[in-house]
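Visitor: give me a 3D structure for the following:
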Amino acid sequence: MDKELMMTWIEEGNLQIPQLLFSKYKKIGLNETELVLLLQVHSFLEKGKDFPTPEELANRMTIPDSICASILGRLLQNKFISIEERYAENNIRYEKYSLKPLWEKLVEELIYDKKQDELEQNLMQETNLYSTFEMEFGRPLSPLECETLAMWLDQDQHNPEVIKAALKESVLSGKLNFRYIDRILFEWKKNGVKTVEQANKHSQKFRGQQRKSTNVTPKSSNTVPFYNWLEQ
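Guide: Reported below is the predicted structural model:
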């Protein structure tokens, strides 16, 4: 008897349900009853039953078939489920429930969450960028300086970390001003510099050229020649 029960259980199979559905169903506008009804439709589809009736669905739930029909109508109207027309081999038309709209809503929610995370991360980076500039300048930035920073980010599309690298370059060169930083960023953009690593390599390249052209030997290993970006 136990073996027969086990075989029945195995033959029933398993229903594959995306974990994302359980974590996001509320955010996409579903309640618990609607969720279970969709899962019941999913279960019927997996078993090859393409168009379960409200009565068949209600038999698996604790709500009457009239409520099942009402919820199905709402799910169709709100595009959580759709009805597709199919044709059998004998060219007989039949209807089938499709959960593609539900999966599409989950994907859209995932994309939205990712964009929100990116926006929050960018906001944190920008806030940190302004704080870094004020710390280096030892004072609050003027409205014009804030506008220049915003222009570097929005108009010129410079990465916040690259802007910080340009700030560091100006500090090391002893030329801490926005005009000098703007020139550094201009030169980097003109040369296709988009990352901090590329910026560092670009700066080292020009410092090496400056050392060769002036034939200046550093007095100590700690002496580093700096490139004057304003002379470009």
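Visitor: C-alpha from now on. contacts and neighbour counts both.
Guide: Will do.
Visitor: if we ignore the residues flanking it in sequence, what's nearest Glu46?
Guide: Nearest-residue entry for Glu46: Leu15, 7.5 Å, with adjacent residues in sequence omitted and distances by C-alpha to C-alpha, 6 or more residues apart in numbering.
Visitor: what do you get for Gln40?
Guide: In space, Gln40 is closest to Leu57, 6.7 Å off (C-alpha to C-alpha, 6+ apart).
Visitor: hmm, back to that, the residue nearest to Glu46 - that's part of a strand, no?
Guide: No: using DSSP: H, G, I helix; E, B strand; the rest coil, the assignment for Leu15 is coil, not a strand.
Visitor: that one: neighbour count?
Guide: By other C-alpha atoms under 10 Å, 12 other residues sit near Leu15.
Visitor: please provide the structure for the following sequence as well, for comparison with the first:
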Amino acid sequence: MNWMEDGMTSIPNVLLQNYKRLQIEEKEMMVLLHIYSFTQKGISFPSFEDLAERMTISSSDCAACVKKMIQKQVVAIEQGDQTGYEFYSLKPLWNKIAALFESDARGQSLQQAMTAEKDLYSLFEEEFGRPLSAIECETLALWIDQDEHDPSVIKAALREAVMSMKLNFRYIDRILFEWKKQGIKTVDQAREQGRKFRKPTGTEQVTRSENAVPFYNWLEQ
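Guide: Below you'll find the model as predicted:
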């Protein structure tokens, strides 16, 4: 019962999983956890002696660990607005962990973009039946980087050119130009535009019904 009344310290798993990436050593980590434990009990600025009493290292070693963590911008010592008392702040630690996740997310997005771009080049070469020329590669890069077309939309424009039996970059560029002018930025929007473009009317509908040809919807994923 005494143990339960003394409370528990809840340690975020993200800290245990990522302290190595933050270059926090094991000894520093234990000092950090004890600081965290003290703050959860309402003791916001434990002394080095308080920390050392719980550990197998001296108070001077605790001071050295805290100094290193301040230099690594893991821990900060701040002052209260009104009372002016000092306290340990772990905000730098949580900000660093958040920055790690943001960096991971950016890296993942970049990797996905690079994979999509590589697949797009491969698809073009497959449809053209030959390696792309330097000018064609540059044009493809401009569609992505300068015109900011999504690779899936460029893929859709390629399928449109294949269907129309006009497999050349000038025709694909014209499709992308028209789509951008009409504000089409996604495959779904391109799909809807394709439906409108191919909707048969009048005599055309009769002719198509008499000479039915299997239709492949290139926009279907």
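Visitor: coming back round to it: map the residue nearest to Gln40 of the first structure across to the second structure for me.
Guide: Counting by TM-score structural alignment, Leu57 of the first structure lines up with Leu51 in the second structure.
Visitor: what's the helix or strand for its match?
Guide: Assessed by DSSP states H and E, Leu51 of the second structure sits inside helix 48-54.
Visitor: residues in the first structure aligned with the biggest helix by length in the second structure?
Guide: Identified as the longest helix of the second structure according to DSSP state H is helix 91-128. Under the alignment (TM-score structural alignment), helix 91-128 of the second structure falls on residues 100-137 in the first structure.
Visitor: quick one: the helices in the second structure?
Guide: Using DSSP H, the helices of the second structure run over 2-5, 13-18, 26-40, 48-54, 59-71, 91-128, 134-145, 151-163, 169-181, 187-198, 202-210.
Visitor: ok, now which ones touch the residue most central in space within the second structure?
Guide: For the second structure, Ala105 is the residue whose C-alpha lies nearest the centre (C-alpha atoms, centre = their mean; 2.8 Å). By C-alpha atoms under 8 Å, 6 or more residues apart in numbering, Ala105 of the second structure lies in contact with nothing.
Visitor: pull the distance from the longest helix of the second structure to the chain's centre.
Guide: 6 Å (C-alpha atoms, centre = their mean, to the nearest Å).
Visitor: buried sites along it?
Guide: Leu93, Lys96, Ile97, Glu117, Leu120, Tyr121, Phe124 (16 or more other C-alpha atoms under 10 Å).
Visitor: distance between stretch 165-177 of the second structure and the chain's centre?
Guide: Distance, stretch centre to chain centre, for stretch 165-177 of the second structure: 32 Å (C-alpha atoms, centre = their mean).
Visitor: which residues in the first structure does it match up with?
Guide: Aligning stretch 165-177 of the second structure against the first structure (TM-score structural alignment) gives residues 174-186.
Visitor: same thing with stretch 13-22 of the second structure?
Guide: Across the first structure, the stretch matching stretch 13-22 of the second structure (TM-score structural alignment) is residues 19-28.
Visitor: give me the buried positions along that stretch.
Guide: For stretch 19-28 of the first structure, burial by neighbour count (16+ other C-alpha under 10 Å) applies to Leu21, Tyr25.
Visitor: kindly check the end-to-end length of it for me.
Guide: 14 Å (C-alpha to C-alpha, to the nearest Å).
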